[in-house]
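Trainee: Sequence and predicted structure, then a few things I'm wondering about:
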Amino acid sequence: MSVNPTVERVTQRIIDRSSERRAAYEQLMESQQRRGVHRSELSCGNLAHGFAACGETDKNRLKLMNSANLGIISSYNDMLSAHQPFEDYPRIIKEAVQAMGSTAQFAGGVPAMCDGVTQGQPGMELSLFSRDLIAMAAAIGLSHNMFDGALFLGVCDKIVPGLFIAAARFGHLPSLFVPAGPMPSGLPNNEKARVRQLFAEGKVGRDALLEAESASYHSPGTCTFYGTANSNQLMIELMGLHLPGASFVNPGTPLRDALTRHAAEQTIRNSEVGGDYRPFYRQIDARAIVNAMVGLLASGGSTNHTLHLVAMAGAAGVTITWDDFTELSAVVPSLTRIYPNGQADINHFQAAGGMSFLIRELLKAGLLHDITTQDGGTLAGYVREPFLENGKLVWKDGPTDSLDEDVLRPVANPFAPTGGLTVLEGNLGRGVIKVSAVKEEHRLVEAPVKLFSDQDELKAAFEAGELEQDMVAVVRYQGPRANGMPELHKLTPYLGILQDRGFKVALVTDGRMSGASGKVPAAIHMTPEALDGGPLARLREGDVVRLDANAGTLEALVEEGEWQAREAEGISRDSYHHGLGRELFSGMRSLVGGAEEGASSFAGYGDQPGSGHDRNTH
């Protein structure tokens, strides 16, 4: 079926907008590729250092230049449930490629922090910057010129975007992403949300809250709600960087291990010496990025990707904007209801038909590009799902009908005709809003402003009974330059309670809310941020603000002359810049670009030196 006209138009606009930047990127990748098998460039001393710790068989293979050597980059640690399963992956990978006469080396580990642990804590102010640090750490691991392909082991919020950025900068290598899969389902999401709200109201104690949380997050694997981590997996599969159906297979199962082995074997086949060269840079282009955007919109995915996907695309020489998201959202239907947009979890989505059904529907409707993929075929082959038959990995056609239309629907019967993500614009700047979980009657809020400089101030005001009114809560000085743009999850229960009590409530912030953006309308990622004199800094307590999610507007209803004459209210953030290692990230805070440019601390990383591109011209 032909591609939807809007999808085609947006894709072509991105290609045209990116032409100079993309050409410089491809030129750089081609020059890296022309160097051939990279360890052949090394001196004898270099090479000896590179394989000194290997066994004799691997040493002999690495001395020759006719077999492939894979670099493994892993985010393993045993504090994160999502990444704990990666502990055994290097062994599985090495055994798989050794059986093919090739080799694999653990090239490096990257840091991986858990936003679930750091929510509301000082460490959360390092979270966004960890994405760029992960990219740099992965680059160091791959910098040794020993590798013919790469495997990237990661799942969660900033980890996959950081690994993707590194993969793009080593785009001459074929690369596959190897997930760990979600933990089995625990306490139902609606019950978890109920206990959280009761705790916020003081109706249950911390012991009941901890018991509910422990029953929700209970074993190795990714958290099962549909936040940034699971959005990562969906987008990576839609870009063809996973094996078909690999995203949501539970860890610790024979099928999961078989997929890991096959990913290693496939990357050998995709190498130059493997005979079917499929480098990252030839696969990930504007069409692949649009596929990720479409999948994100169709599934009601994380708003964090209005930052991350911009930065990821930029690393591959592709420039996307929030307006691209908005235009695509108008024609991409909402096909899933996964918590927080519904009560089902990601395992329920998988059981209802999962990625194979979603991809089948989106391809059939012309909403995806049938791009080449790292499994050796094209995205059309991703309507299949993996199984084990007598211990052998096979793929079979996935379901043609949803097995639960309360969770997953066809394009002909969507939950909503649009993707539920849009840009808000007005005299308060530009931001994004996710409305897929916001009921129609809550999408227009016009109310006086209550100003806060962090989420703890709002919590204290709630507990003091000062917020029992219609209100637009403005939490400002939360942008990337101010304090690293933390997620503001602590706000969700309090604002939800006020809305349940019948008040008109909205949130406006230059911070983030991520995949947990819920039932309260939230204008997030506002740019320019308040610390840089953005419009949020001009607001005064009691100003009336109108947020209209359907119209895409956000306005302070202040007379124009008075508004323009106002000075921005400044605030000292020094207390947020020290302690728990935050002082080590001062350079990133000074370099970071705005939210709409991906909040990246890299300037011009998609381009050749001297091409004239930097973060201010994208």
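Mentor: Nice, I can see it. Residues are numbered from 1 along each chain as shown.

Trainee: From now on I want contacts and neighbour counts done on CA atoms only, so please keep to that.
Mentor: Fine.

Trainee: Where do the strands of the stretch 451-600 of the chain begin and end?
Mentor: Assigned by DSSP state E, counting those that start in this stretch, the strands in the stretch 451-600 of the chain fall at 471-475, 505-509, 522-527, 544-548, 553-556.

Trainee: Give me the contacts around the shortest one.
Mentor: Contact with strand 553-556 is made by 424-429, 539, 543-548, as judged by Cα atoms under 8 Å, 6 or more residues apart in numbering.

Trainee: Of the strands of the stretch 451-600 of the chain, flag the one that's most buried.
Mentor: Of these, the one with the most neighbours on average (mean count of other Cα atoms under 10 Å) is strand 522-527, at a mean of 28.

Trainee: Could I get the full set of helices for the stretch 1-150 of the chain?
Mentor: In the stretch 1-150 of the chain, the helices defined using DSSP state H, counting those that start in this stretch lie at 5-17, 19-33, 44-51, 56-63, 89-98, 115-118, 127-142.

Trainee: Can I get those in a markdown table including mean neighbour count?
Mentor: Shown next, in a markdown table, are the helices of the stretch 1-150 of the chain (neighbours: other Cα atoms under 10 Å):
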| stretch | mean neighbour count |
| --- | --- |
| helix 5-17 | 17 |
| helix 19-33 | 18 |
| helix 44-51 | 14 |
| helix 56-63 | 16 |
| helix 89-98 | 19 |
| helix 115-118 | 15 |
| helix 127-142 | 23 |
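
Trainee: now residue 166: how far from residue 375?
Mentor: Applying Cα to Cα, to the nearest Å, the value for residue 166 to residue 375 is 20 Å.

Trainee: same question, residue 344
Mentor: Residue 344 is 30 Å from residue 375, by Cα to Cα.

Trainee: now do residue 308
Mentor: In terms of Cα to Cα, residue 308 sits 25 Å off from residue 375.

Trainee: Of those two, which one has the most company?
Mentor: residue 308 (28 against 22; other Cα atoms under 10 Å).

Trainee: Can you say which helix or strand has the closest residue to residue 10 other than its chain neighbours in it?
Mentor: Among residues not flanking residue 10 along the chain, residue 324 sits closest, at 6.4 Å (Cα to Cα, 6 or more residues apart in numbering). Following DSSP states H and E, one finds residue 324 within helix 322-329.

Trainee: now swap in residue 360 and tell me
Mentor: Using DSSP H and E, residue 360 falls in helix 354-364.

Trainee: Okay, one more to line up with it:
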Amino acid sequence: MHSTIQEVTERIIERSQATRAQYLAKIDKARRQGPHRGVLSCGNLAHGFAACNQDDKASLRSMTKANLAIVSSYNDMLSAHQPYEMYPALIKEAVHQVGSVAQFAGGVPAMCDGVTQGNPGMDLSLMSRDVIAQSTAVALSHNMFDAAVMLGICDKIVPGLLLGALSFGHLPTVFVPAGPMPSGIPNKEKARVRQAYAEGKASREELLEAESKSYHSAGTCTFYGTANSNQLVVEVMGLHLPGSSFVNPGTPLRDALTRAAAVQATRLTDLGDNYMPIGHIVDAKSIVNGLVALLATGGSTNHTMHLVAVARAAGYIINWDDFSDISNAVPLLTRIYPNGSADINHFTAAGGMALLFRELLDAGLLHNDVNTICGRGLEQYTKEPMLKDGELVWEDGPKASLDKEVFSSVKAPFKPDGGLAVLNGNLGRGVIKTSALREGKTRIKAPAVVFEDQFDLGRAFKAGELDKDCIVVVRFQGPKAIGMPELHSLTPPLGVLQDRGYKVALVTDGRMSGASGKVPAAIHVTPEAYDGGLLAKVQNGDIIEMNAETGELILHVDEAELARRENKQADIDHHLQGMGRELFAGMRCNLTGAEQGACSLFVRQEQAL
């Protein structure tokens, strides 16, 4: 093992001894209370299988055949999740053929940040993750199930499903992807039209046409944002079938993988000899593996919150220093938009997941002594699935990149370090995605231009007020303020300013999209302005320095002056009402800081610690 990866793993294990022990004791107790249907009264059990056919009723009465829970985030407004409409039927049929039962246990909400960006609904986005976790727990709460399959892909949905599944860590759980849509127009062309529209050089009709050619069919968006980062991380953590993350929907191979995933879940239950619950798969080594793969591919910065929360759900405490140290040790192996012009389908064609596993394993950057849904170790993940004479088989994947412009190697990486840096200074702590930054864009020192609403920035841009070197501060966007919405709609105007030759950057306690990165941005700044962070004292014209190379985020105002200033009061009432936002007031109050996962689910546990 690489010494830094080993060191980070060991310190996570050390700092998490008490919380991991508590977690393992909890899931062991839950296991010993089973088999679960056996503890139900006759009336309870009769309710549980009342709608089943006679064969399934007989199977569920016997207590010897597995019952698989299907938890789905299907809706047909979200292109990535539309294929899940047909999955329950495929899963039930496949499970029935091996003598077990599958029941649809529950649905979870699935919103699309691509639809809500720049709109009031975006204020609910991050909080939806915790709602999904709770909905998953409700779905699994009936004590009817021996294993589960989770159907989810996109931004908050997979982390939410993980959080919920880990609360039932005694159950074997398999995650089942639906795959990316086929490639549309090049991502660079889409970005060009967006910037042209921001400058008034393209009409709304031209913009809509370009967007429609990019997001054009069922499947995940093809850029390397949070959705595709989710799939990559979950596979590296051993919760997908090998090579299943990026197979396009509506193909025979995709359907074969879905059936195989369901059958595999039935093989892992406590009714047989190969019991492997999710709580024994997601451990310190698998979490570190997920971090390594995320950073080696320049993945989404949203995981600086999501993986922190997921780790906590499994009893582990990780922080941004862990991300930073791993990023410094891991080379950047891929160029996938926004880190390059290729999309996720090009990544797959260049070698895909099988080659990624091979490169990282050979370099000692992944722990191989881990549990997966397919057994012990990761060698099987260097193989890729295919159909031969109608049968699903796995064969050795590529041993070298088939397109070195998209996929490099550990020996000749695109960069010697990963795609993320952690920033520290008197403004607080934040993260910056460096993998997509152009040469010379990692350092900037400039006057602040302060906004307290992302929409005010757009008006200032159109008025020409930002045509200068500046660091744009957008504050009161944090978890406790308004739920930490994504600010991806700021990328086109800031990108235009950058292309005009101005030195610009963003500092915010909000989030940016997993598809962002062209403009240097210190994001997730904590403590947030609403919770006493120094961001609340920044004034127009103050000099701010952001340096991803040295890890500095500094407000150059002397201490005496800062002591005289009062924290600016947040004018955020318009973000707290309407579009259902008033229903989330209690959750907002309980959200932790960004580095603690921006999570409302473990407040009492954290207070007890």
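Mentor: That came through, no problem. Note that the structure is predicted; figures quoted are calculated from it, not measured.

Trainee: TM-score of the superposition?
Mentor: Aligned and superposed, the two chains score 0.99 in TM-score terms (TM-score structural alignment, normalised by the length of the second structure); 608 aligned residues with a Cα RMSD of 1.0 Å.

Trainee: quick one: what's aligned to residue 129 of the first structure in the second structure?
Mentor: For residue 129 of the first structure, the aligned position in the second structure is residue 127, judged by TM-score structural alignment.

Trainee: Let me know the distance separating that match from residue 108 of the second structure.
Mentor: 13 Å.

Trainee: SS state for residue 429 of the second structure?
Mentor: Following DSSP: H, G, I helix; E, B strand; the rest coil, the label given to residue 429 of the second structure is strand.

Trainee: From what I see, it and residue 422 are in contact.
Mentor: Yes: Residue 429 of the second structure is within contact range of residue 422, at 7.2 Å (criterion: Cα atoms under 8 Å).

Trainee: All the helices of the stretch 151-300 of the first structure, in order from the start?
Mentor: Counting by DSSP H, counting those that start in this stretch, the helices of the stretch 151-300 of the first structure are 159-169, 189-200, 206-216, 228-238, 254-270, 280-283, 286-298.

Trainee: Repeat that for the stretch 451-600 of the first structure.
Mentor: Using DSSP H, counting those that start in this stretch, the helices assigned to the stretch 451-600 of the first structure run over residues 455-463, 480-483, 491-500, 560-565, 586-591.

Trainee: that older thread, identify whichever of the strands of the stretch 451-600 of the first structure lies nearest to residue 403 of the first structure.
Mentor: strand 522-527 (32.4 Å; Cα to Cα).

Trainee: Could you check how many residues crowd around residue 211 of the first structure?
Mentor: Per other Cα under 10 Å, the neighbour tally for residue 211 of the first structure reads 13.

Trainee: residue in the second structure matching it?
Mentor: Here residue 211 of the first structure is matched to residue 209 in the second structure, going by TM-score structural alignment.

Trainee: Figure out which of the strands of the stretch 451-600 of the first structure is closest to residue 318 of the first structure.
Mentor: Across the strands of the stretch 451-600 of the first structure (criterion: Cα to Cα), the nearest stretch is strand 522-527, sitting at 21.1 Å.

Trainee: roughly how far out does the closest one sit from the chain middle?
Mentor: 17 Å (Cα atoms, centre = their mean, to the nearest Å).

Trainee: Just the residues contacting that strand, thanks.
Mentor: So strand 522-527 of the first structure is contacted by 424, 428-434, 479, 506-513, 534, 594-596 (Cα under 8 Å, 6+ apart).

Trainee: And stretch 46-62 of the second structure, by the same measure?
Mentor: 65, 66, 67, 100, 101, 144.

Trainee: can you pick the most crowded of those residues?
Mentor: Busiest of the contacts of stretch 46-62 of the second structure [other Cα under 10 Å] is residue 66, holding 28 neighbours.

Trainee: Settle this for me: it is touching residue 268, isn't it.
Mentor: No: assessed by Cα under 8 Å, residue 66 of the second structure is found out of contact with residue 268, at 9.7 Å.

Trainee: what sits in contact with each of these two?
Mentor: With Cα under 8 Å, 6+ apart, residue 66 of the second structure and residue 268 have common neighbours residue 147.

Trainee: What distance do you get for whichever residue in the second structure pairs up with residue 295 of the first structure to residue 432 of the second structure?
Mentor: In the second structure, residue 295 of the first structure lines up with residue 293, judged by TM-score structural alignment. Using Cα to Cα, residue 293 of the second structure is found at 17 Å from residue 432 of the second structure.

Trainee: For residue 336 of the first structure, what is the corresponding residue in the second structure?
Mentor: Residue 336 of the first structure maps onto residue 334 in the second structure, by TM-score structural alignment.

Trainee: residues in contact with its match?
Mentor: Applying Cα under 8 Å, 6+ apart, the residues contacting residue 334 of the second structure are 296, 297, 298, 347, 406, 407, 408, 414.

Trainee: Go again with 7 Å.
Mentor: 297, 406, 407, 408 (Cα atoms under 7 Å, 6 or more residues apart in numbering).

Trainee: Which residue is the nearest non-sequential neighbour of the third one?
Mentor: Read that as residue 407 of the second structure. residue 334 (4.6 Å).

Trainee: repeat for the last one
Mentor: Excluding its sequence neighbours, the residue lying closest to residue 408 of the second structure (Cα to Cα, 6+ apart) is residue 333, at 5.1 Å.

Trainee: Touching, that neighbour and residue 297? I think so.
Mentor: Yes: assessed by Cα atoms under 7 Å, residue 333 of the second structure is found in contact with residue 297 at 5.7 Å.

Trainee: how far away is residue 553 of the first structure from residue 546 of the first structure?
Mentor: 8 Å.

Trainee: so residue 127 of the second structure makes contact with residue 484?
Mentor: No: using Cα under 7 Å, residue 127 of the second structure is not in contact with residue 484, being 8.5 Å away.

Trainee: any residues in contact with both of those two?
Mentor: If you check residue 127 of the second structure and residue 484 against Cα under 7 Å, 6+ apart, no residue is contacted by both.

Trainee: how about stretch 55-70 of the second structure, aligned to which bit of the first structure?
Mentor: With TM-score structural alignment as the criterion, stretch 55-70 of the second structure aligns to 57-72.

Trainee: re earlier: residue 260 of the first structure: which of the strands of the stretch 451-600 of the first structure is closest?
Mentor: strand 522-527 (36.2 Å).

Trainee: The closest one: average distance to aligned residues in the second structure?
Mentor: On superposition with the second structure, the mean distance recorded for strand 522-527 of the first structure (mean Cα distance after the TM-score superposition for the first structure) is 0.2 Å.
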